[in-house]
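In: no sequence on hand, only this structure:
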């Protein structure tokens, strides 16, 4: 009689511990899923709020781009490291330039009015790059994937 009582108590304790472990695992997975969905939604909202356009000038080996922030997204100085410029010309074909790994890629904000060191809405970003060949087109890409393209004729 005592052994069946002990076996029942141990069985009940094992069921409670197993339920706790399973519930904790499910809650952890659910929490991770919720945070991931929130991050994806936030990034999609930033993409929707980002709108850029650009114009260019070519002067003796220097391509100068004026990139206009027409949306409502601000970019920090860390974001400048993740901005890319792609150019295409008949000699070098497509080339990628990034502030993170290319010295001639100089980014400065022309009208830094509100938050110094950030690229805020309605501000202009000046991008200068030294090139040996005049490109046919240039594409500027923000860190969240929004692009602006200009035909350099």
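Out: Yes, it's here. Being a predicted model, the structure only gives us computed values, none of them experimental.
In: contacts and neighbour counts: CA atoms only from here.
Out: Will do.
In: check which helix or strand covers residue 4.
Out: Following DSSP states H and E, one finds residue 4 within helix 2-49.
In: which parts of the next helix or strand after that helix are buried?
Out: Per DSSP H and E, the first helix or strand lying C-terminal to helix 2-49 is strand 52-59. Across strand 52-59, burial judged by 16 or more other Cα atoms under 10 Å covers 52-54, 56, 58.
In: against which helices or strands is the helix holding residue 4 packed?
Out: Using 3 or more Cα pairs under 8 Å, 6 or more residues apart in numbering; DSSP states H and E as the contact test, no helix or strand touches helix 2-49.
In: try this one side by side with the last:
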């Protein structure tokens, strides 16, 4: 797995978190191949609001956005001989300040809120959604289960 983390915004809060390990854990649990690539960026309210309006037509900040890249790995012919194809799953953008505000609302820690948003974003990249009750009935228990498994693996 190739997990790219851009923690330029609030690096002091984000850098200590085990995000590469978390993303690898989740992607392995949902059966993604080892050549999967994902990027996770951490931004301020202004940037997430801009992206939210540009891509979803919604005004104001949100907590996490996911942008899918591929449904299939790039063909082997696109790479030099001996170089393994990359499965570019997509990009996740997390609003650090929104996450921090949500800790007070949900009574969680900052690390747990970032963990929840990362899992949520990864599941969206893997094709899960919650736009209908039927889809939410699949995604939300999986999200809870992955969070519980991750937390159990860390204790």
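Out: Alright, I've got the coordinates. Not measured: the values here are computed from a predicted model.
In: could I get the TM-score for this pair?
Out: Once superposed, the chains reach a TM-score of 0.25 (TM-score structural alignment, normalised by the length of the first structure), with 64 aligned residues with a Cα RMSD of 4.9 Å.
In: how far off strand 52-59 does the helix or strand containing residue 129 of the first structure point, in degrees?
Out: Per DSSP H and E: residue 129 of the first structure is located in strand 124-130. Orientation of strand 124-130 of the first structure against strand 52-59 (axes from the mean of the first three to the mean of the last three Cα atoms, to 10 degrees) gives an angle of 40 degrees.
In: and the helix or strand following strand 124-130 of the first structure with strand 52-59, angle?
Out: Remark: after strand 124-130 of the first structure, the chain's next helix or strand is strand 137-141, criterion DSSP H and E. Per the same axes, to 10 degrees, the angle that strand 137-141 of the first structure makes with strand 52-59 is 140 degrees.
In: who's in contact with residue 55 of the first structure?
Out: By Cα atoms under 8 Å, 6 or more residues apart in numbering, the residues touching residue 55 of the first structure are 65-67, 150.
In: redo that, cut-off 10 Å
Out: 64-68, 138, 148-152 (Cα atoms under 10 Å, 6 or more residues apart in numbering).
In: now, these that are in helices?
Out: Judged by DSSP state H, helices contain none of these.
In: narrow those to those that are buried.
Out: Looks like these have 64-68, 138, 148-150, 152 buried, using 16+ other Cα under 10 Å.
In: quick check, nearest of those to residue 97 of the first structure?
Out: residue 138 (10.7 Å; Cα to Cα).
In: just checking, what packs against the longest helix belonging to the second structure?
Out: For the second structure, the helix reaching the highest residue count under DSSP H is reported as helix 133-154. Helix 133-154 of the second structure sits against helix 19-29, helix 110-125, with contacts defined as 3 or more Cα pairs under 10 Å, 6 or more residues apart in numbering; DSSP states H and E.
In: just the closest of the buried ones among the contacts of residue 55 of the first structure to residue 20 of the first structure, please.
Out: Residue 20 of the first structure has its nearest neighbour among those in residue 148, at 52.7 Å by Cα to Cα.
In: about what we covered before: could the buried ones among the contacts of residue 55 of the first structure go into JSON lines alongside distance to residue 129 of the first structure?
Out: Formatted as JSON lines, these follow (distance: Cα to Cα, whole Å):
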{"residue": "64", "distance to residue 129 of the first structure": "7"}
{"residue": "65", "distance to residue 129 of the first structure": "9"}
{"residue": "66", "distance to residue 129 of the first structure": "12"}
{"residue": "67", "distance to residue 129 of the first structure": "14"}
{"residue": "68", "distance to residue 129 of the first structure": "17"}
{"residue": "138", "distance to residue 129 of the first structure": "11"}
{"residue": "148", "distance to residue 129 of the first structure": "16"}
{"residue": "149", "distance to residue 129 of the first structure": "16"}
{"residue": "150", "distance to residue 129 of the first structure": "15"}
{"residue": "152", "distance to residue 129 of the first structure": "14"}
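In: against residue 148 of the first structure, how distant is the closest residue in space to residue 130 of the first structure that isn't next to it in sequence?
Out: Closest residue to residue 130 of the first structure apart from its sequence neighbours, by Cα to Cα, 6 or more residues apart in numbering: residue 62 at 4.5 Å. Relative to residue 148 of the first structure, residue 62 of the first structure is positioned 19 Å away (Cα to Cα, to the nearest Å).
In: ditto for residue 23 of the first structure
Out: Using Cα to Cα, residue 23 of the first structure is found at 48 Å from residue 148 of the first structure.
In: next one: residue 64 of the first structure
Out: From residue 64 of the first structure to residue 148 of the first structure the distance is 14 Å (Cα to Cα).
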